[in-house]
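Undergrad: here are the coordinates; sequence isn't available:
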């Protein structure tokens, strides 16, 4: 039924070229512009048919960096760097948050003609991803876009089936005189994943055995999650000089988010000792928790949107297993500055909790993009944040986990400097971070806060070499140092390298790339994963280190006539189906050699 509705939806838009596009773009050439979800949309040219990186089909593939994943497409994962801590209501979804569509992931479009794009990726063990995207202008000043994203996999090891569906629809419009601007979106993420609790070798097994024969901890467990977000933002220019210069603007922003997660298991045929505690039933668990957030924000923007001031009121409802039903309220003041001064672009943001659960929160950001000096671009940014941990980190009632505590605000000070050199293509950034009251899960899956501050330095270097005219070597390297490796057990070094041949053939009708992607992940202590919490936690002492992994992929990518793209990829060439050296998360090996292919087709109506 869902497939039929999707087909009907696509057909409707495919046969509707009669809808007028922007008058100033009334020609046969395709113009696509996209904007991030900021207060005032700033549209930039975009390319939906870019061949570079098309073989990076995973959600985080655009980062071109290794990721700590627990196996096939759709399973739990975590980043390899540490940022200033902040919590949304989707914290309830734990290590599956990376798959969730939210306010920050929305993109808005302007197009000269309707565009429909279909993407399909297939691999071993029914690892599949299908994306259907459509955008078009409906009359002057109105654009509507939607995307359907489905990813599934049966898993390379027992009980790792994933089935995720994500969908969003959004619009952006302005009135004919451009005084009124509006944008809105609705997004839903349905995530279903079996949980096997990790793979282990018994005395009778060896690494050469079929992966589906290896022992697992949980034979009947799963996480089911859902996140929904609805957002509206309306703005009206009250006083302006002309259509491009506004002196006084008022706005209203509405946002509603619901986050739901259900975890259940039956330990009858599983490892009875996998969980250390059971508060209600030692064999069966059926835990549910959801969080609602409803927020309204009103404010003004002055001097052509250079200065913004506003107030936000947020209401929360936390519910779990009929044991927690808590309503919370918070109010905030916020201000933003965005302008150019003496040739330097300056951005500043301030937010302070005024009352309620988040009354102690504080955030101050500043960023300067300095004027270009010959071929050099420099930028610097600093931030001070003070964030209230999520309520479920203080109060939690489930079959395996019980929290009853009060947490301090998590504080962070971050300095970041970036240098870009156009001639050489060097992109260097250095970050210094100081984190206090850092919140983490210990080896018993209990919430803790660090007693002392954690300092870390992170250096990122990017460089793209071109030699012999068509040979390319893309490098991205991250080096980081931590003052406390027990609480932040992440690698000091990880990197991505891509060596490939690239050329445009047949009068630039065919864009061809083929070569190798190499990911390196240095040695680190790493995390274990708790299915009941859906969170990463420390592993404890005496465990073998993770990492020291080199993943090598071969790929062939093609772009044909600006409409079609395709890739073939042999992933993880260096490892067999099972290899204990591939763990990035404790007891979760990465699948070995596998063939993947992907297709993309863009249709212009």
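TA: On my side now, so go ahead. Every value quoted in this text rests on a predicted model; they were computed, and no experiment measured them. Residues are numbered from 1 along each chain as shown.

Undergrad: CA atoms for contacts and neighbours, from now on please.
TA: OK.

Undergrad: How about residue 421, nearest residue that isn't a chain neighbour?
TA: Closest residue to residue 421 apart from its sequence neighbours, by C-alpha to C-alpha, 6 or more residues apart in numbering: residue 376 at 4.6 Å.

Undergrad: wait, residue 304
TA: Closest to residue 304 by C-alpha to C-alpha, 6+ apart is residue 246, at 4.5 Å.

Undergrad: distance between the strand or helix carrying residue 264 and the chain's centre?
TA: Using DSSP states H and E, residue 264 maps to strand 245-266. In terms of C-alpha atoms, centre = their mean, to the nearest Å, the centre of strand 245-266 is set 16 Å apart from its chain centre.

Undergrad: And it, what does it pack against?
TA: Counting contacts by 3 or more C-alpha pairs under 8 Å, 6 or more residues apart in numbering; DSSP states H and E, strand 245-266 is packed against strand 221-242, strand 284-302.

Undergrad: For residue 104, which three-state class applies?
TA: helix (DSSP: H, G, I helix; E, B strand; the rest coil).

Undergrad: My understanding was that it contacts residue 39; is that so?
TA: No - using C-alpha atoms under 8 Å, residue 104 makes no contact with residue 39, being 11.6 Å away.

Undergrad: quick one: which of these two has more around it?
TA: Between residue 104 and residue 39, counted using other C-alpha atoms under 10 Å, residue 39 has the larger neighbour count: 15 against 9.

Undergrad: Name all residues that make contact with the residue nearest in space to the middle of the chain.
TA: When C-alpha atoms, centre = their mean is applied to the chain, the residue found nearest the centroid is residue 98 (4.4 Å). Counting by C-alpha atoms under 8 Å, 6 or more residues apart in numbering, residue 98 touches 59, 60, 77, 78.

Undergrad: Separate out the buried members of these.
TA: By neighbour count, with 16 or more other C-alpha atoms under 10 Å, these hold 77, 78 as buried.

Undergrad: that older thread, I'd like the distance between the residue nearest to residue 304 and residue 444.
TA: 56 Å (C-alpha to C-alpha, to the nearest Å).

Undergrad: quick one: which of those two has more around it?
TA: residue 246 (20 against 15).

Undergrad: Hmm, residue 408 and residue 361 touching each other?
TA: No - if you go by C-alpha under 8 Å, residue 361 and residue 408 don't touch, sitting 10.5 Å apart.

Undergrad: let's bring in a second model and compare:
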């Protein structure tokens, strides 16, 4: 890891110096629209005042960087959705721990391990290759890729470490992007995770690399992303004796965390994902008669022709060498087999599943605002996807490969208004017209309005959708050593209505949402894919309140949830993130923050984790919760450098019994010191 850090540091610094004289003129961003499957369709810009979680809302408004534009790309319309840069001056430490991804989340312990949000409305719908869903915070995909346009070369290095050898946990992220002229930008990004795990057989490794670029002119806009990601997760099945965590004194012997007994060893999941994404847009318009300072007329886009192509290749493999023969109830079996009631072949575990997708989208767009009377934009598209699946199969008693190919064709449209402060909206609809997704539809919309009272902006937004979703292939069919099913599921129907209100006078954000789900697909207590044919309602009410008095700050986020059927959709009743800290500017250069924060939720039957499926399932054996995962930390920001020191899981030193389980059988790391550094390099 040290060698990789030095190589990347040298590469970033050298390239920054080579291109230190580069200067570009930033093109204006196109009118922005939405992410097609997001629950937050409208772009969140600084003037709206909406909060985004535990961090201070949009702390990146006053950038210290030279002029730069940063955006996500709409995968269907090709529009640029402007986002703030990652230059938080405080709460940086929360972005480096798995707990920071949600008010309440479950994970296996080390950074980089599978993660699930315990807030239901934060979970995405199941993807075509659901094994990678468990790595959502670490996924690299076109919809999450950040594109840049900079006046000078820009590089950023992030490094964090925790623990000591041989159980050290490290993460290194590096970004380098630069413009070549005023139109072309290219960049390279890497994300390396190496966490040995403080418990036996729990090592995690991630190696993610992406090359990206964009070319922007009046007529042509193109974006390219090439990325490859690998993840290796050693699996131990969870600890078998909770006394080592809850009441270590009762064990009656000296031990370290790696001495705590676990279910199995020499077992791991391997994931590999490759993306090749291209988006091209041709703008049709005219030159305005008004001349700029150079005597040129400004180009006004009227309509656009968009083509997007996205290839995805994914592979997942589950292996185990934990094959020592044991006798259980008079039967001889491999050691790992004793934890599973079914075995569909007798050799050592070696399950593999592959998936590939080629998605092509053609769209036509009428641009908003090219004339004063054109108050909205309109986009229509047609999208085709070819999918291939491969998994093991049994033919005449022998193991073979089962291959499946399917096609899907959607038509859809987007109607949006993104200009103006008083009313913005986004409506979108799509319908499956050919192939396996015939009859699937999605009608979704969001509206936002705002009004100013005594010079402060109050923002009110609403969001709703109606969906009829086709179950994907791996939800209906899956073959492996321990799990084997072929099922005929009905389409899932989802109806959601929600809203959010930001009150600037009290720095308060109120949110509420309710959803009705029919034919919901989940993993039951036996860890099999199941469908609940009746209706389930989920209600969420959230309050975010940030208090400030001089250098004293107290940020709080409280989420109340209720589920109509806790066996189908289990949720904690109350989840809380609270952060109390002192923040001050020292000698006009150094921003210093010192505080304590905690994540807490009430006890409930939290999802369990099944390594053989790389999925979370609805267990009914153990409740998790009523225990704070707290940190004591200090953050510092000096010019282009951010640094933090954190004492993680500090509550375990005083809070007894120690019950710091994130999921059944999976405790979080014990109290440990964590350090982090982030450096921005630019000229």
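TA: It's in. In this text, all values refer to a predicted model and were calculated from it rather than measured experimentally.

Undergrad: one step back: tell me the counterpart of the residue nearest to residue 421 of structure 1 in structure 2.
TA: Following TM-score structural alignment, the counterpart assigned to residue 376 of structure 1 within structure 2 is residue 458.

Undergrad: Please verify my assumption that that match contacts residue 422.
TA: No - counting by C-alpha under 8 Å, residue 458 of structure 2 stays clear of residue 422, with 10.5 Å between them.

Undergrad: Am I right that residue 249 of structure 2 is in a helix?
TA: Yes - residue state for residue 249 of structure 2 (three-state DSSP) corresponds to a helix.

Undergrad: What is the burial count for it?
TA: Residues near residue 249 of structure 2, counting by other C-alpha under 10 Å, number 11.

Undergrad: rewinding a little: ok, so of the contacts of residue 98 of structure 1, who is nearest residue 357 of structure 1?
TA: residue 78 (27.6 Å; C-alpha to C-alpha).

Undergrad: which residue in structure 2 lines up with that closest one?
TA: Match for residue 78 of structure 1 (TM-score structural alignment): residue 116.

Undergrad: those strands in the stretch 501-650 of structure 2, which residues are they?
TA: Counting by DSSP state E, counting those that start in this stretch, one finds strands in the stretch 501-650 of structure 2 at the ranges 508-523, 529-549, 552-563, 574-586, 590-601, 608-610, 615-617, 629-638, 641-648.

Undergrad: Make TSV out of those strands and add distance to residue 361 of structure 2 and mean neighbour count.
TA: TSV is the format used below for those (distance: least, C-alpha to C-alpha, whole Å; neighbours: other C-alpha atoms under 10 Å):
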stretch	distance to residue 361 of structure 2	mean neighbour count
strand 508-523	28	19
strand 529-549	31	17
strand 552-563	37	19
strand 574-586	40	19
strand 590-601	42	20
strand 608-610	36	22
strand 615-617	30	21
strand 629-638	44	22
strand 641-648	41	21
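
Undergrad: closest one to residue 188 of structure 2 among these?
TA: Nearest to residue 188 of structure 2 among those is strand 641-648 (20.6 Å), distances taken as C-alpha to C-alpha.

Undergrad: which bit of structure 1 covers the closest one?
TA: Per TM-score structural alignment, the counterpart of strand 641-648 of structure 2 in structure 1 is residues 564-571.

Undergrad: how far out from the middle of the chain is that stretch?
TA: On the basis of C-alpha atoms, centre = their mean, stretch 564-571 of structure 1 sits 23 Å off its chain's mean C-alpha point.

Undergrad: Check stretch 156-163 of structure 2 too.
TA: Relative to its chain's centre, stretch 156-163 of structure 2 lies at 19 Å (C-alpha atoms, centre = their mean).

Undergrad: got the contact list for the aligned partner of residue 212 of structure 1 in structure 2?
TA: Using TM-score structural alignment as the criterion, residue 212 of structure 1 maps onto residue 258 of structure 2. Going by C-alpha under 8 Å, 6+ apart, residue 258 of structure 2 touches 198, 199, 200.

Undergrad: lining up those residues with structure 1, which overlap?
TA: Shared contacts between this structure and structure 1 among those (both residues aligned by TM-score structural alignment, their matches' C-alpha atoms under 8 Å) comprise 198, 199, 200.

Undergrad: Scan these and report the most crowded one.
TA: Result: residue 199 is most packed of these (other C-alpha under 10 Å), 26 neighbours.

Undergrad: ends of stretch 301-311 of structure 1, how far apart?
TA: Terminal-residue distance, stretch 301-311 of structure 1 (C-alpha to C-alpha): 12 Å.

Undergrad: Give me the residues contacting it.
TA: Under C-alpha under 8 Å, 6+ apart, the answer for stretch 301-311 of structure 1 is 40, 244-251, 297-300, 331-339.

Undergrad: Over to stretch 495-515 of structure 1?
TA: Residues outside stretch 495-515 of structure 1 that contact it (C-alpha under 8 Å, 6+ apart) are 51, 64-66, 470-478, 516-521, 554-562.

Undergrad: How about stretch 9-25 of structure 1?
TA: Contacts for stretch 9-25 of structure 1 (C-alpha under 8 Å, 6+ apart): 31, 111-114, 116, 134, 136-141, 605.

Undergrad: Give the PyMOL command for selecting the buried subset of the residues you listed.
TA: Of these, the buried ones can be selected in PyMOL as follows, counting by 16+ other C-alpha under 10 Å:
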select buried, resi 111+112+113+114+116+134+136+137+138+140+141
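
Undergrad: of the contacts of stretch 9-25 of structure 1, closest to residue 489 of structure 1?
TA: Closest to residue 489 of structure 1, out of all of the contacts of stretch 9-25 of structure 1 and judged by C-alpha to C-alpha, is residue 134, at 41.9 Å.

Undergrad: what helix or strand is the closest one on?
TA: Per DSSP H and E: strand 127-137 holds residue 134 of structure 1.

Undergrad: Mind giving me the packing neighbours of that strand?
TA: Applying 3+ C-alpha pairs under 8 Å, 6+ apart, one finds that strand 127-137 of structure 1 contacts strand 107-111, strand 115-123, strand 142-153.

Undergrad: Can you give me the buried ones in that strand?
TA: Across strand 127-137 of structure 1, burial judged by 16+ other C-alpha under 10 Å covers 127, 128, 129, 130, 131, 132, 133, 134, 135, 136, 137.
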